[in-house]
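Enquirer: Show me how the following folds:
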Amino acid sequence: MFRLITCFLYISGFLIYSFPQLARIKKLSHLPVNQLDKIAHEYPKRFSKTFLKLTGSDVRVEGLEYIPEGPVVFIANHESDFDIPVLLMTIDKPFGFVSKIEVKKVPILSSWLDAINCILIDRKNREQALNSMQEGVKLLKEGHSLVIFPEGKRSMGGPVLPFKVGGIRLAQDARVPIVPIAIKGTADVFEKNRRLIKPAHIKVTICHHIDPNVHCHKDYKELTEDIRRIIIANRDARNIAS
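Expert: Next comes the predicted model:
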């Protein structure tokens, strides 16, 4: 219970005291994309590192060398609410992410979602969802990167769920590399603990990227299954500390 209260207070403090940083980012909108994205991610990255320390968790990452230069679409499995801070902590390349539109209702957090170029999708409104995906293509072509969780919901540490094809089509339409990422252990922090926070061993495995010259000539449904198999193989590899 102590860790849960500590983490909650830290999140609240982060949101409250992040106003000056948000104001600074808005004033720097004239900067080149790469430079602005890096500045916008400094504060969330620091938050994520401290936040994961408060949980007492050990986070390891492998394969950072497989991330290419320029905009990419990261495709990751989705175990837990902790996946985003774990990725913010471990990946140096700035990114936005695709999420459900309901998070827009959270004060201050919604401003940060805008600052790091997130795409929010209303799953109940097909037209809005299509417009959001087109906005995602536009962001990628402008030089931003995106993280997509194609399962559509958390697996809670269970088997990786079937992938939706939207993220793959996004990368194909924008003609950017796809970087599969396998996440293991984030559900052990919270979801498996009856809403309490406990230390866990977390591993992030970044797989070889898929060049657009390769994936753009593949059927998107077949490619989606190929990427899912890559992620499952790396997620379930027996190389995580116990």
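Enquirer: CA only for contacts and neighbour counts going forward, please
Expert: Will do.
Enquirer: Ignoring the adjacent residues along the chain, who's closest to S111?
Expert: L22 (7.6 Å; Cα to Cα, 6 or more residues apart in numbering).
Enquirer: Please generate a structure for the following sequence too, so the two can be compared:
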Amino acid sequence: MMYAVLHRTVPPLARAVWRPEVTGLHHVPRTGGVLLASNHLSFADSVVIPVVVPRRVVFLAKSDYFTGRGVRGALTRAWFTGLGMLPVDRDDSRAALASLDTALEVLRRGEAFGIYPEGTRSRDGRLYRGRTGVAHLALTAGVPVVPVGLRGTQDLQPVGARLPRLARVSVAFGPPITVAGRFDGVAPGRARRQLTDEVVDAIAALSGQERAPGYNDRPVEA
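Expert: Okay, the predicted model is just below:
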């Protein structure tokens, strides 16, 4: 109920301020479980996609955003709730496995789940090799994957910026990549790798990014 009320306010407000350019939105199914697999340039990516899609898109967000106190905490919680985000404890060593379980629950309820195959934000603007979690979810839940190409979100909220800025942002959705019957008889590991590479190739075509040869690993803490 709270989501329904807030979602009628938060996305229209954000669209009015940012005015993102959106193409291919008709590729997003209006109903049923679906994965929206996107490149990842900024923290703001998880805000931009739910803002432009007419149905709820669930992303995972740090649990800290839901536990703040006072007026600021309440506004932050309302903002993320209005965008359909779910809290996850990233300091928990079991968070990665728990997030996959959460994603499967969302998909099996017939909802849309947003995911970044690269795993983490690109720090140099290149598109990195995809991790196979996206394929695991699609194959396990039997849902299509809609590739998403974002441009300009790194300027919307640069690294270190606490608040979003005004910037030209574009969001392109590609045709759904279906999985039903396509990988029958293929070894599970190979199927996941093939599907993941196909998804990332589709994202690259939409985002126009230079490809990086390896995985995008998180920086080592000093």
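Enquirer: hmm, back to that, which strand or helix spans the residue nearest to S111 of the first structure?
Expert: helix 19-27 (DSSP states H and E).
Enquirer: before we move on, what SS does the residue mapped onto P147 of the second structure from the first structure have?
Expert: Mapped onto the first structure by TM-score structural alignment, P147 of the second structure lines up with P180. Assigned with DSSP: H, G, I helix; E, B strand; the rest coil, P180 of the first structure falls in the strand class.
Enquirer: Same question for the strand or helix carrying R15 of the second structure: list its buried residues.
Expert: R15 of the second structure is part of helix 10-18 when elements are defined by DSSP H and E. Judged by neighbour count (16 or more other Cα atoms under 10 Å), helix 10-18 of the second structure contains these buried residues: 10-11, 18.
Enquirer: Just after it, pick out the following helix or strand.
Expert: Moving toward the C-terminus from helix 10-18 of the second structure, the next helix or strand (DSSP H and E) is strand 21-23.
Enquirer: ok so, going back, can you get me a residue count around the match of P147 of the second structure?
Expert: When counting by other Cα atoms under 10 Å, one arrives at 25 neighbours for P180 of the first structure.
Enquirer: So what's the residue count around whichever residue in the second structure pairs up with E79 of the first structure?
Expert: Aligned by TM-score structural alignment, E79 of the first structure pairs with L41 of the second structure. The local packing of L41 of the second structure (other Cα under 10 Å) involves 25 other residues.
Enquirer: List the contacts of the equivalent of E21 of the second structure over in the first structure.
Expert: Counting by TM-score structural alignment, E21 of the second structure lines up with R60 in the first structure. Residues near R60 of the first structure by Cα atoms under 8 Å, 6 or more residues apart in numbering: 202-204.
Enquirer: need the contact list for the closest residue to I177 of the second structure other than its chain neighbours.
Expert: Leaving aside its chain neighbours, I177 of the second structure sits nearest to V145 (5.0 Å; criterion: Cα to Cα, 6+ apart). Going by Cα under 8 Å, 6+ apart, V145 of the second structure touches 34-37, 138, 176-178, 199.
Enquirer: If we use 6 Å, what do you get?
Expert: V145 of the second structure sits next to 34-36, 176-177 when contact means Cα atoms under 6 Å, 6 or more residues apart in numbering.
Enquirer: want to throw those residues into JSON lines with neighbour count, distance to G160 of the second structure and secondary structure?
Expert: JSON lines is the format used below for the contacts of V145 of the second structure (neighbours: other Cα atoms under 10 Å; distance: Cα to Cα, whole Å; DSSP: H, G, I helix; E, B strand; the rest coil):
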{"residue": "V34", "neighbour count": "28", "distance to G160 of the second structure": "32", "secondary structure": "strand"}
{"residue": "L35", "neighbour count": "28", "distance to G160 of the second structure": "29", "secondary structure": "strand"}
{"residue": "L36", "neighbour count": "23", "distance to G160 of the second structure": "26", "secondary structure": "strand"}
{"residue": "P176", "neighbour count": "19", "distance to G160 of the second structure": "34", "secondary structure": "coil"}
{"residue": "I177", "neighbour count": "17", "distance to G160 of the second structure": "35", "secondary structure": "strand"}
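Enquirer: Narrow the contacts of R60 of the first structure to those in strands?
Expert: In strands, judged by DSSP state E, the following of the contacts of R60 of the first structure are found: 202-204.
Enquirer: Assess the claim that the match of E79 of the first structure and L156 are in contact.
Expert: No: if you go by Cα atoms under 6 Å, L41 of the second structure and L156 don't touch, sitting 9.8 Å apart.
Enquirer: all helices in the first structure, in order from the N-terminus.
Expert: 2-17, 19-27, 33-55, 83-90, 109-115, 126-142, 166-174, 212-215, 220-235 (DSSP state H).
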